[in-house]
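Trainee: Structure, please.
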Amino acid sequence: MGKKVDVLGPDLAKPLVLALNLDRLYFHCERTLSNTKNDALPIMFSTSLLRDAQGRDSGAIMVFSDLSQIKKLEQERNRAERLASVGRLAADLAHEIKTPLVAIKTFAELLPEKFTDAEFQKNFLKVATKEIDRIDSLVSQLCNLARHPPLQCESLDLHSLLEEVLTLLSGQIDGQGIQLVKDYAEYLPSLQGDRDQLKQLFLNLIENGLENMPQGGRLTISTLFENERLENGKYLEVKISDTGSGISSKNLRRIFDPFFTTKEKGTGLGLSICHRIVSDHKGFIEVENNKDGPGVTATVRLPLLPDLLEEDLDAIDSDSQQST
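Mentor: Below you'll find the predicted structure:
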């Protein structure tokens, strides 16, 4: 009692300061605190304002709970799921690599008797190069899926990022005769995220939409700033919709599984990588068939993780300086 809020440490003090100065409240937000021994303590907290009898703000309160046991159970569950997925992944990888190896082996077995055949040499070179490139692509994508590089977060304009991706794919969009529809929100706050990873995310999703419409169609990209509060605060939403043939309900359940694909030339790793990128950003991704027509919609929700506290505090400091 009677002590400054700073004694709580910045992770707990900042939300209280924001509640008092900007009326910004947090509901069920997660944080990780560190004690003097640098042990991590995961917590969930909510803030609320205190008001006097006249309804005027008189203080702020924070309620938090220890998530250590919950996180421990989650880690054990994730470990069990990873072990199960490793077996499936190994079997799928063996199958995917075996297919090009069979083609190379078949030609190699014929090599002694057709070594001087110019046409055979030409075909062997073509097939071997193609299949080796396919194996190399599989291994590279698998490494990207397995690797969890630390996020290099920066303040991003989501609309500008989407425009960069569309510029990269403009040739394919025009070549397929795709009608591009942009339904962008009038206002989107800046997003804290990894530029390269999010660019890869939207590149994969938009390419999927284009591949679903080889004979042309309509690609719709919409954005939304959801001002409602979720468990982890506010979020930005991006929807990418195509007018292709859609996905069967049986396949829809497996689209994020590594190596699962219905495409002749697909590796089945694109959406798995998308899922990993969104998860690393503490977001959500779902893919579903359109309810009002043919095609598929991929929805990505990226939270404004506990909401740019540093920028808000800077704004408070600036206002204080101007008032003095």
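
Trainee: alpha carbons only for contacts and neighbour counts from here, please
Mentor: Fine.

Trainee: Tell me the span between the first and last residue of stretch 301-318.
Mentor: Using CA to CA, to the nearest Å, one end of stretch 301-318 lies 31 Å from the other.

Trainee: One more: stretch 63-74?
Mentor: With CA to CA as the measure, the ends of stretch 63-74 fall 23 Å from one another.

Trainee: how far is it from where the chain is centred?
Mentor: Offset of stretch 63-74 from its chain centre (CA atoms, centre = their mean, to the nearest Å): 24 Å.

Trainee: One more, so I can put them side by side:
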Amino acid sequence: MMNGHPVPAQMDSDLLHEAFRSFDDAAATLQQSYQTLTSRLEQLDVELADRNEALRKNLRVNEELREHLTAIVESLSTGLLVMDEAGTITRCNQAGTQLLGLPHEQIIGRSLATCLKDAHLDGDVYPLTTQQGAAVSLSQRALQTSDGRQAGSLALIQDVTAMRELEDRLQRRNRLAAMGEMVGRIAHEIRNPLGSIELFASMLRRDLHDAPAMRGYAEHISSSVHMMNRLLTNLLLYTKPDCSHRERHETEVLMLNALTLAAHAVAGARVDIRLDVNPLASHMWCDAGQMKQVLLNLILNSIHAMPNGGTLTLSARPTAEATSGGAGICLSVSDTGIGIPAAQRSRIFDPFFTTRDEGTGLGLAIVHAIVEGHRGRIDVESEDGRGTTFTIVLPNHHTTSPLPIQASPDLSFSEGYPASELIAERLLVGEETSA
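Mentor: Got it, this is the predicted structure:
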């Protein structure tokens, strides 16, 4: 020191120490900041990895949800079409393409009106009818976002054929029930005076044995009364078929008995007869008398439909179709006749509807009533000039052993030819039967 003041060298050393100390402090602070930044960066990396994993998980969930919703949309039996704000179809599910009857590429990118016109569904009759004959309904509504903005529209095309058939069947049943009640009352009212007419006609026949001409008039009266009684019996059978005596019977025997009853019609027709009874349908649960009536009416209809000859086929097979009694049996009566015109098929089971001048129009109505009385159903398929098939599906209960039925007595023609022998002649057996 000089005169109490530090020398320059000492001052430089102090300054240098101070500088190093400041540098060390700054370096320590920088090191701490670096460590803090590194720690934060590692934390951000972890958070980013967690968020990326969450995002990937959300993407997987969204993809699975999209695939699930797509599967639901594609599996719908209702056609679904999505349109944008301009009315252009942007999406159509499989049912939509099937109901429209157009390829998928001819639907996407076009307007709904154009597609309906191409599918011939632009008529004014509701429900609309496809080229395949199915009845479809069309409904359309706007699509909106969560904030209320319009985001295009949605069209639904639904096959309502079965629903319309059920509605028609219900209307028909209600209509026929009212008609049947009225007919039943009238039939009962007419039967009483017919009984008196028959009584007095029999008395006249007895008292006019010495007047053959007058006795003939009385016999004509009795004959007409019997004919009226048969008609009334059919009317009452239609209104209230008695199917309460159901037992297990041999299917083939029922068919042969019905054929024997129809022998008078078979005699004058060039008709071959085939029987095809599946062994699993060898027995059926029914009212034998009523079922023979059903088969007889269907056989007679088939014979009348083959004026130039043909083949009549009676078949039976088991069916897994659900019926009110569980497993069912399916009976079919087919012919190769003239067929039923399409315009008449919806009315053939209506009472008093007939296309023959001599018919009463009750045969198929009675068949329908008896089948429904057995809790079954009857359908018809026909093609003009190719033939007709009536199919009956009935519940088929099972018991431990079959109850045999009595064969119908042989019917004879005026020449004395047994009906059963005629049926045997016309019956195709062996290999041909299984065809």
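
Trainee: Average offset of the helix or strand where Val371 of the second structure lies relative to the first structure?
Mentor: For Val371 of the second structure, the host element (DSSP states H and E) is helix 363-373. In the superposition with the first structure, the average deviation recorded for helix 363-373 of the second structure is 0.8 Å (mean CA distance after the TM-score superposition for the first structure).

Trainee: what range in the first structure matches that helix?
Mentor: Helix 363-373 of the second structure corresponds to residues 270-280 in the first structure, going by TM-score structural alignment.

Trainee: Please list the outside residues in contact with the matching stretch.
Mentor: Residues outside stretch 270-280 of the first structure that contact it (CA atoms under 8 Å, 6 or more residues apart in numbering) are 144-145, 151, 197-198, 200-201, 204-205, 255-258, 284-285, 300, 302.

Trainee: Asp257 of the first structure falls within a helix, correct?
Mentor: No. With DSSP: H, G, I helix; E, B strand; the rest coil as the criterion, Asp257 of the first structure is assigned coil and is not in a helix.

Trainee: For the equivalent of it over in the second structure, which residues are in contact?
Mentor: When the second structure is aligned by TM-score structural alignment, Asp257 of the first structure is paired with Asp350. For Asp350 of the second structure, the contact set (CA under 8 Å, 6+ apart) comprises Leu176, Gly361, Leu362, Leu364, Ala365.

Trainee: out of the residues you listed, which one sits closest to Met255 of the second structure?
Mentor: Within the contacts of Asp350 of the second structure, proximity to Met255 of the second structure (CA to CA) peaks at Leu364, which comes in at 17.4 Å.

Trainee: quick one: buried residues of the longest strand anywhere in the first structure?
Mentor: Counting by DSSP state E, the longest strand found in the first structure is strand 217-230. If you call a residue buried by 16 or more other CA atoms under 10 Å, then strand 217-230 of the first structure has these buried ones: Gly217, Arg218, Leu219, Thr220, Ile221, Ser222, Thr223, Leu224, Phe225.

Trainee: Take those and write them to a markdown table, including distance to Leu161 of the first structure.
Mentor: Listed next are the buried residues of strand 217-230 of the first structure as a markdown table, based on distance: CA to CA, whole Å:
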| residue | distance to Leu161 of the first structure |
| --- | --- |
| Gly217 | 23 |
| Arg218 | 21 |
| Leu219 | 17 |
| Thr220 | 16 |
| Ile221 | 13 |
| Ser222 | 13 |
| Thr223 | 12 |
| Leu224 | 15 |
| Phe225 | 16 |
